[in-house]
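>>> got a sequence here, can you model it:
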Amino acid sequence: MGKKTKAIKVTDQGKPWEKRKNSYQYEAIRKANKTILIVCEGQTEEWYFSKFPVISLLVRCVNLQGQSKMNLVQATQEIVKNEDFIFDEVWCVFDMDVQNSDKDFANFDNSIDRAKSLGYNVAYSNDCFELWLLLHYKDIQSTQNREYYYEQLGKYFKMNYVKEGKRLDFCKRLYTLLQEDNNSSELQAIARAEKLHLRQKDLPYHQQKPVTLVYQLVQLLNEYKKV
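Prediction:
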């Protein structure tokens, strides 16, 4: 589990993340036992995490799609600096860039190091978030490209994942789909992801592949899940 960030102030959705604060938001903060901020780089992740049925936990998801990894971390820092609310933990969620050049490797590694130096948790995936989704259905041991994940998910979801997997309506129902599918197992996904991570955790981040630390954030959210 990622470490706590103590008494961190985080913005509501500013630029794309700024929202007008109202009495309902303050009441939600007051009643929550714990508050976390999740900053991600796509609507798939945003809606997936937003759909966890948690109690006594306030989850604020911010989608900064189109940002580089380092820009996402820097934007998170800006959010933290300007927010009125107190958040217990801050999570950055991003993938390895598909180009896999030396510059991409350095950006990926440096962004994770920078986020950690600020006290943030990082749920990174290499190659992509879809690895986490596919681990609900099968074990993955060897390196695969994201086209493989898209193809496999298309078979399990009975759809063209490349064309439909990023659509808003699908993103909104992704969490429920995984929970209700008898062929899907979140517990198995966590176990498989943890095994992959522990096997590679001493390698440089960009050399950890396949890997996804999304399981750590999911474990946190599940601690506050309605039963």
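
>>> use CA for all of it now, contacts and neighbours both
OK.

>>> and after the helix or strand harbouring residue 72, which helix or strand comes next?
In this assignment (DSSP states H and E), residue 72 forms part of helix 69-82. Counting by DSSP H and E, the next helix or strand C-terminal to helix 69-82 is strand 85-87.

>>> what about the residue nearest to residue 168 when sequence neighbours are not counted, neighbour count?
Distances taken as C-alpha to C-alpha, 6 or more residues apart in numbering place residue 43 nearest to residue 168, at 7.3 Å, with adjacent residues excluded. As a burial measure, residue 43 scores 19 neighbours (other C-alpha atoms under 10 Å).

>>> what of residue 198?
11.

>>> correct me, but residue 168 touches residue 48?
No - taking contacts as C-alpha atoms under 8 Å, residue 168 lies outside contact range of residue 48: 11.1 Å.

>>> ok, those two, which is more surrounded?
Legend: neighbour count by other C-alpha under 10 Å for residue 168 and residue 48, higher for residue 48 (17 against 13).

>>> confirm that one sits in a helix?
Yes - looking at residue 48 with DSSP: H, G, I helix; E, B strand; the rest coil, it is inside a helix.

>>> show me where the chain has strands.
Secondary structure of the chain by DSSP state E: the strands cover 8-10, 34-40, 57-63, 85-87, 89-95, 121-126, 211-212.

>>> I have a second one here; can you model it like the first so I can compare?
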Amino acid sequence: MSTQTGWSRDQIARRIAADIPDGAYVNLGIGMPTKVADVLPPEREVVLHSENGILGMGAAPPVDQQDPDLINAGKEFVTLLPGGSYFHHTDSFMIMRGGHLDVSVLGAFEVAMNGDLANWSTGDMSRLPGVGGAMDLAVGAKKVLVAMTHTDPKGRSKLVARCQYPLTAMSVVDRVYTDLGVFAVAGEGFDVVELAPGVDLTYASERTAAPLHG
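Model (predicted):
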């Protein structure tokens, strides 16, 4: 094993950004996915969408340039690129439901090996759940990528054979990006696309509650 074991959240975001094609229309979900906006290659033209009504969203601004009228769906300050716009919530959901998004990047509590997604509730009533636009984003995009830690705070795998938490959508996830690597949904398990530094197949398999295929 090398000195470094796994990717940081910023490195996960960079790995996702590397897989987003030029010219794609992309929604970035709340949490870790929003980091992708800050690390997209400058030579690549990617149009970012936020469900609260932004198209052409840019990276987070410096503190002294934050505009309280320009925030994403997670209430974080963002920028607007030349040609970008913001508009009514209804129009934003028309983009999501109308099949106009090439990629949705979402966080998750669990992803099952058949592509089922659970990302809105763990049943913990101390944190009021809210599905927001997650269902629309999960079923409306042509491709769904998930950014998350490989395990939860208690060390339990978030890549599972079958989701235990309430589902957001069924059979929608294409790839999962975690601190341990990149994993493609494969039906009877997950295919290993790439492992992070310091991670081998044995190490990843021990932390995954579904078969991994190297």
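
>>> please state their TM-score.
Scored against TM-score structural alignment, normalised by the length of the second structure, the superposed chains reach a TM-score of 0.29; 110 aligned residues with a C-alpha RMSD of 5.9 Å.

>>> returning to what we had before: list the buried ones in the helix holding residue 72 of the first structure?
Going by neighbour count (16 or more other C-alpha atoms under 10 Å), the buried part of helix 69-82 of the first structure is 69, 70, 72, 73, 74, 75, 76, 77, 79, 80.

>>> output the contacting helices and strands for it.
Helix 69-82 of the first structure is packed against strand 8-10, strand 34-40, strand 89-95, helix 102-117, with contacts defined by 3 or more C-alpha pairs under 8 Å, 6 or more residues apart in numbering; DSSP states H and E.

>>> and of these, who's closest to residue 149 of the first structure?
Closest to residue 149 of the first structure of those, according to C-alpha to C-alpha: strand 89-95, at 13.6 Å.

>>> report the inter-axis angle for the helix holding residue 72 of the first structure versus strand 121-126.
Per axes from the mean of the first three to the mean of the last three C-alpha atoms, to 10 degrees, the angle that helix 69-82 of the first structure makes with strand 121-126 is 160 degrees.

>>> picking that back up, any chance of a markdown table for the buried residues of helix 69-82 of the first structure, columns distance to residue 115 of the first structure?
As requested, the buried residues of helix 69-82 of the first structure are arranged in a markdown table below (distance: C-alpha to C-alpha, whole Å):
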| residue | distance to residue 115 of the first structure |
| --- | --- |
| 69 | 10 |
| 70 | 9 |
| 72 | 9 |
| 73 | 6 |
| 74 | 9 |
| 75 | 11 |
| 76 | 9 |
| 77 | 9 |
| 79 | 13 |
| 80 | 12 |
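
>>> which single one of the residues you listed is nearest to residue 57 of the first structure?
Closest approach between the buried residues of helix 69-82 of the first structure and residue 57 of the first structure, by C-alpha to C-alpha: residue 80, at 18.2 Å.

>>> ok, now how distant is the closest one from residue 217 of the first structure?
To residue 217 of the first structure, residue 80 of the first structure is 19 Å away according to C-alpha to C-alpha, to the nearest Å.

>>> now swap in residue 30 of the first structure and tell me
From residue 30 of the first structure across to residue 217 of the first structure, the span is 23 Å (C-alpha to C-alpha).

>>> more neighbours: these two, which one.
Higher neighbour count among residue 30 of the first structure and residue 217: residue 217, with 18 against 14, using other C-alpha under 10 Å.

>>> in the second structure, which helix has the most residues?
Of all the segments of type helix in the second structure, defined by DSSP state H, the longest one is helix 9-19.

>>> buried residues, that one. List them.
Neighbour counts over helix 9-19 of the second structure (16+ other C-alpha under 10 Å) mark 9, 10, 11, 12, 13, 14, 15, 16, 17 as buried.

>>> what's the first helix or strand after it?
Helices and strands here follow DSSP H and E; after helix 9-19 of the second structure, the next one along the chain is strand 25-28.

>>> show me what that next one is packed against.
strand 47-50, strand 103-106.

>>> can you put those strands in TSV and add mean neighbour count and distance to residue 86 of the second structure?
What follows is those, written out as TSV (neighbours: other C-alpha atoms under 10 Å; distance: least, C-alpha to C-alpha, whole Å):
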stretch	mean neighbour count	distance to residue 86 of the second structure
strand 47-50	24	9
strand 103-106	26	19
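
>>> output these as JSON lines; include the columns distance to residue 84 of the second structure.
JSON lines is the format used below for those (distance: least, C-alpha to C-alpha, whole Å):
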{"stretch": "strand 47-50", "distance to residue 84 of the second structure": "9"}
{"stretch": "strand 103-106", "distance to residue 84 of the second structure": "18"}
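
>>> those strands: which one's closest to residue 203 of the second structure?
Proximity to residue 203 of the second structure (C-alpha to C-alpha) singles out strand 103-106 among those, at 24.9 Å.

>>> which strands and helices sit next to that closest one?
So strand 103-106 of the second structure, by 3+ C-alpha pairs under 8 Å, 6+ apart, packs with strand 25-28, helix 134-140, strand 143-147.

>>> hang on, residue 27 of the second structure packs against residue 93?
No - Residue 27 of the second structure is beyond contact range of residue 93, at 11.3 Å (criterion: C-alpha under 8 Å).

>>> the more surrounded of the two?
More crowded of residue 27 of the second structure and residue 93, by other C-alpha under 10 Å: residue 27, with 27 against 18.

>>> against residue 136 of the second structure, how distant is the more buried one?
In terms of C-alpha to C-alpha, residue 27 of the second structure sits 11 Å off from residue 136 of the second structure.

>>> count of neighbours near residue 194 of the second structure?
Residues contacting residue 194 of the second structure under the criterion other C-alpha under 10 Å number 16.

>>> can you give me the buried ones in the strand or helix carrying it?
Here residue 194 of the second structure is covered by strand 190-195, with elements defined by DSSP H and E. By 16+ other C-alpha under 10 Å, the buried positions in strand 190-195 of the second structure come out as 190, 191, 192, 194, 195.
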